[in-house]
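*Asks:* this one's structure only:
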């Protein structure tokens, strides 16, 4: 996927640790912004929404 199709999470930490997300048709791709060449994780849109809700609510901690 082209670089311009990836975007940085709105929850980027001040130290620069963050994830990047791409939204190809019917999927959500997630990768580490500091290790872009090491691949990405592919999840369904509904799984991504559930994860974001869990993190936002504090039910899941992110380090």
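*Replies:* Cool, the structure landed. Because the structure is a prediction, the values reported are computed rather than measured. Residues are numbered from 1 along each chain as shown.

*Asks:* When you work out contacts or count neighbours from here on, use the C-alpha atoms and nothing else.
*Replies:* Noted.

*Asks:* So residue 24: helix, strand or coil?
*Replies:* Following DSSP: H, G, I helix; E, B strand; the rest coil, we place residue 24 in the coil state.

*Asks:* distance of it from residue 16?
*Replies:* 25 Å (CA to CA, to the nearest Å).

*Asks:* now do residue 22
*Replies:* 18 Å.

*Asks:* This structure: helices as residue ranges?
*Replies:* 45-57 (DSSP state H).

*Asks:* What segments of it are strands?
*Replies:* With DSSP state E as the criterion, the chain has strands at 6-8, 19-22, 28-32, 41-43.

*Asks:* which stretch among those strands comes nearest residue 56?
*Replies:* Each of those has some distance to residue 56 by CA to CA; the shortest is strand 19-22, at 15.1 Å.

*Asks:* try this one side by side with the last:
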């Protein structure tokens, strides 16, 4: 497995307590920044692309 480079959401105001993702050409890895050493979720890019509109919709309704 390649070394994953995790990045946090730009919506995290102080850079803590958020979702982090790491990408490879074939997978998207998702973890909780509060528990970075626990197992993480891995999905395909197509699954991630299908998920993103739901996140955008819930974020807009939370504002």
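*Replies:* Cool, got the structure. Note that this is a predicted model, so its numbers are computed, not measured.

*Asks:* coming back round to it: compare residue 22 and residue 16 of structure 1 and say which is more crowded by neighbours.
*Replies:* residue 22 (20 against 9; other CA atoms under 10 Å).

*Asks:* show me what contacts the closest residue to the more buried one other than its chain neighbours?
*Replies:* Nearest non-adjacent residue to residue 22 of structure 1, counting by CA to CA, 6 or more residues apart in numbering: residue 6, 4.6 Å away. The contact partners of residue 6 of structure 1, by CA atoms under 8 Å, 6 or more residues apart in numbering, come to 20-23.

*Asks:* Residue 6 of structure 1 and residue 57 of structure 1: what is the separation?
*Replies:* Applying CA to CA to residue 6 of structure 1 and residue 57 of structure 1 gives a distance of 25 Å.

*Asks:* Can you name the residues that contact residue 27 of structure 1?
*Replies:* With CA under 8 Å, 6+ apart, residue 27 of structure 1 has these contacts: 42-45.

*Asks:* Go again with 6 Å.
*Replies:* 43-45 (CA atoms under 6 Å, 6 or more residues apart in numbering).

*Asks:* before we move on, back to that, any chance of TSV for the strands of structure 1, columns distance to residue 50 of structure 1?
*Replies:* Output for the strands of structure 1, formatted as TSV (distance: least, CA to CA, whole Å):
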stretch	distance to residue 50 of structure 1
strand 6-8	19
strand 19-22	15
strand 28-32	12
strand 41-43	11
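
*Asks:* was I right about residue 18 of structure 2 contacting residue 33?
*Replies:* Yes - using CA atoms under 6 Å, residue 18 of structure 2 is in contact with residue 33, at 5.5 Å.
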